[in-house]
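Novice: kindly generate the corresponding structure for this input.
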Amino acid sequence: MSDKPLIIGVGGGSGSGKTTVVRRILDGIGEENIQLLQHDSYYRDLGHLPLEERKKQNFDHPSSLETELMIRHVEALKGGYKVEVPVYDFAAHTRSEDTESITPKEIILLDGILIFTEPELRKYMDIKLFVDTDDDVRLLRRIKRDIMERGRDLEGVMNQYELYVRPMHLEFVEPSKRYADIIIPRGGENQVALEMVIATIREKLTSIQAQEETHNQ
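Specialist: Take a look at the predicted model:
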């Protein structure tokens, strides 16, 4: 592994297709070379609140995430150290007592809707990708995900979207697009853009490795 991992951020709205883009990068570069770190893992533990109160929280505001811990973990991974990432229960809105051990690799891939809103986190990113998808498509994907994967009902998903998701997207996520190096319209469906992104990552990684080999000679 190189002394300095390549750090890539993948941002974009909820349901924009970030997961598909991340999957294509993993497949195109090789999972053995990439360590994925998801912002969603860092939601704050709400176990001190009754369940009904937890459900009413604004999970799309930056304050809902312990980004300061994620930053410390990025710093540690960049320095070659293993970290223990929280495991979050999206149905109960609590953190598990278990953690996931994450080790450094050639590439550290950061994924999350709000990662570009945080200046301290942005400064670590060598490449910033923003996945840009129409609002109606994102809403339909979010409904499907939250019902099938996170134990929510349709009414709850729609209420959360109207109260928090859409306003927070307009206030925080959409403006963060200006920090992106590359914007990917239509997400994982945009094969041409994804091929260009993967080629750019390979080129950047090769350049870093070549610089290190020269430095070590």
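
Novice: CA atoms for contacts and neighbours, from now on please.
Specialist: OK.

Novice: centroid residue for the protein?
Specialist: Centroid check for the chain by Cα atoms, centre = their mean gives Asp111 as the closest residue, at 1.4 Å.

Novice: in the chain, which helix is the longest?
Specialist: The longest helix of the chain (DSSP state H) is helix 191-216.

Novice: show me where this structure has its helices.
Specialist: Taking DSSP H as the criterion, the chain carries its helices at 18-29, 51-55, 67-78, 119-122, 135-149, 154-160, 166-168, 191-216.

Novice: is the residue nearest to the centre of the chain in contact with Gly11, as I believe?
Specialist: Yes: with contacts counted by Cα atoms under 8 Å, Asp111 reaches Gly11, the gap being 6.1 Å.

Novice: common neighbours of these two, please.
Specialist: By Cα atoms under 8 Å, 6 or more residues apart in numbering, Asp111 and Gly11 have these common neighbours: Lys18.

Novice: got the contact list for the residue nearest to Gly15 when sequence neighbours are not counted?
Specialist: Distance criterion Cα to Cα, 6 or more residues apart in numbering; nearest residue to Gly15, sequence neighbours excluded, is Arg138 at 4.2 Å. Going by Cα under 8 Å, 6+ apart, Arg138 touches 13-17.

Novice: coming back round to it: so which bits of the longest helix of the chain are buried?
Specialist: Residues 193-194, 197-198, 201, 205, 208-209 are the ones in helix 191-216 that count as buried (16 or more other Cα atoms under 10 Å).

Novice: what is the burial count for the closest residue to Asp126 other than its chain neighbours?
Specialist: The shortest distance from Asp126 to any residue other than its chain neighbours is 5.3 Å, reached at Ile7 (Cα to Cα, 6+ apart). Ile7 has 24 neighbours, counted by other Cα atoms under 10 Å.

Novice: second chain to compare with the first, below:
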Amino acid sequence: MKNKPILIGIAGGSASGKSSISKQLKEAFEYTKSVVIIRQDDYYKDQSEKTMEERVKTNYDHPFAFDNDLLVLHIQELLQRHAILKPTYDFVHHTRSELVENVQPCDVVVLEGLFVLEDEELRNLCDIKIFVDTDADLRFIRRLVRDVKKRGRTLESVVEQYTTTVRDMHNLFVEPSKRYADLIIPEGGHNVVAIDLLITKISSIIDKRA
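Specialist: Below is the predicted model:
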């Protein structure tokens, strides 16, 4: 189908470099004026009815923490070139924010998240499936810095979450989804060769659908 948007799914462990690759793709195809990044993290389930104590106990690294039904619906809408009102997530208060984003139809949709390839419905919608494969120690260091600086977390809480849920959930759900990838990119956004090859492939798809 000509003019159908291209959906690129990018999965990988927490802090593996998914966002870095997404940003580089957006910059590479900025000339189309039609690139959007959809983050699975924004589709964490709403927890406004729970107390903060209950919210903190949620396993955010399990697929059940996400509203994938809404995410699949929104991706399908974008692929049909319909606008969506995308939720946003408040990582400080551990619940869905009141803010929503009006996302317009785009030629290239980049979907990034832990379980993009783990979820069958999501991966079947993707034209290109990518897994970002980064060493666990590097991912942990990146996550620690990010959560403390940008998400208002304490060092102790980040370490506890990693050792009690993140590591096990990665091995159980995220790592096995690598087998569904069309392309595995070691070291995320630092792998210039892999990203250049990916940009070339996307360009060829765009040209065929023009």
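
Novice: can you give me the TM-score here?
Specialist: The TM-score (TM-score structural alignment, normalised by the length of structure 2) is 0.96; 208 aligned residues with a Cα RMSD of 1.1 Å.

Novice: if we can go back for a sec, format the helices of structure 1 as CSV; extra columns: distance to Arg95 of structure 1.
Specialist: Formatted as CSV, those follow (distance: least, Cα to Cα, whole Å):
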stretch, distance to Arg95 of structure 1
helix 18-29, 22
helix 51-55, 12
helix 67-78, 14
helix 119-122, 22
helix 135-149, 17
helix 154-160, 21
helix 166-168, 23
helix 191-216, 33
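
Novice: which stretch among the ones you listed comes nearest Glu84 of structure 1?
Specialist: Glu84 of structure 1 lies closest to helix 67-78 among those, at 8.2 Å (Cα to Cα).

Novice: in that closest one, which residues are buried?
Specialist: Here helix 67-78 of structure 1 shows 67, 70-71, 73-74, 77-78 as buried, counting by 16+ other Cα under 10 Å.

Novice: what packs against it?
Specialist: strand 83-89 (3 or more Cα pairs under 8 Å, 6 or more residues apart in numbering; DSSP states H and E).

Novice: angle of the strand it packs on against helix 67-78?
Specialist: For strand 83-89 of structure 1 and helix 67-78, the angle between their directions (axes from the mean of the first three to the mean of the last three Cα atoms, to 10 degrees) works out to 140 degrees.

Novice: show me how far strand 83-89 of structure 1 is from its chain's centre.
Specialist: Relative to its parent chain, strand 83-89 of structure 1 has a centroid offset of 14 Å by Cα atoms, centre = their mean, to the nearest Å.

Novice: ok, residues contacting it?
Specialist: With contact meaning Cα under 8 Å, 6+ apart, strand 83-89 of structure 1 is reached by 40-43, 73, 76-77, 94-103.

Novice: selecting buried members of these in PyMOL, what would you type?
Specialist: The buried subset of these, as determined by 16+ other Cα under 10 Å, is captured in PyMOL by this line:
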select buried, resi 40+41+42+43+73+77+94+95+102+103
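
Novice: my guess is Val157 of structure 1 contacts Met148, does it?
Specialist: No: Val157 of structure 1 lies out of contact with Met148 (Cα under 8 Å); the separation is 11.5 Å.

Novice: what about the two, which has more around it?
Specialist: Val157 (18 against 11).

Novice: how far away is that one from Thr133 of structure 1?
Specialist: 19 Å (Cα to Cα, to the nearest Å).

Novice: how about Val85 of structure 1?
Specialist: 29 Å.

Novice: can you check Pro62 of structure 1 too?
Specialist: Taking Cα to Cα, one finds Pro62 of structure 1 at 21 Å from Thr133 of structure 1.

Novice: what do you get for Leu114 of structure 1?
Specialist: According to Cα to Cα, Leu114 of structure 1 stands 15 Å off from Thr133 of structure 1.

Novice: for the two, indicate the residue with more neighbours.
Specialist: Taking neighbours as other Cα under 10 Å, Leu114 of structure 1 and Thr133 compare with Leu114 leading, 25 against 20.

Novice: I figured the more buried one was touching Ser63, is that so?
Specialist: No: the pair Leu114 of structure 1 / Ser63 is not scored as a contact, 10.3 Å apart, by Cα under 8 Å.

Novice: so what does the longest strand along structure 1 touch, helix or strand wise?
Specialist: With DSSP state E setting the assignment, residue counts place strand 94-102 as the longest strand in structure 1. Secondary-structure packing of strand 94-102 of structure 1 (3+ Cα pairs under 8 Å, 6+ apart): strand 83-89.

Novice: now the strand it packs on: which residue numbers in structure 2?
Specialist: Residues 84-90 of structure 2 are the counterpart of strand 83-89 of structure 1, counting by TM-score structural alignment.

Novice: the matching stretch: average distance to aligned residues in structure 1?
Specialist: With mean Cα distance after the TM-score superposition for structure 1, stretch 84-90 of structure 2 departs from structure 1 by a mean of 0.7 Å once superposed.

Novice: got a list of what the nearest residue to Val36 of structure 2 once chain neighbours are set aside touches?
Specialist: Nearest non-adjacent residue to Val36 of structure 2, counting by Cα to Cα, 6+ apart: Val109, 5.1 Å away. Counting by Cα under 8 Å, 6+ apart, Val109 of structure 2 touches 5-8, 35-38.

Novice: what number of residues lie near the closest residue to Val148 of structure 2 other than its chain neighbours?
Specialist: Among residues not flanking Val148 of structure 2 along the chain, Thr154 sits closest, at 5.8 Å (Cα to Cα, 6+ apart). With neighbours defined by other Cα under 10 Å, the count for Thr154 of structure 2 comes to 12.
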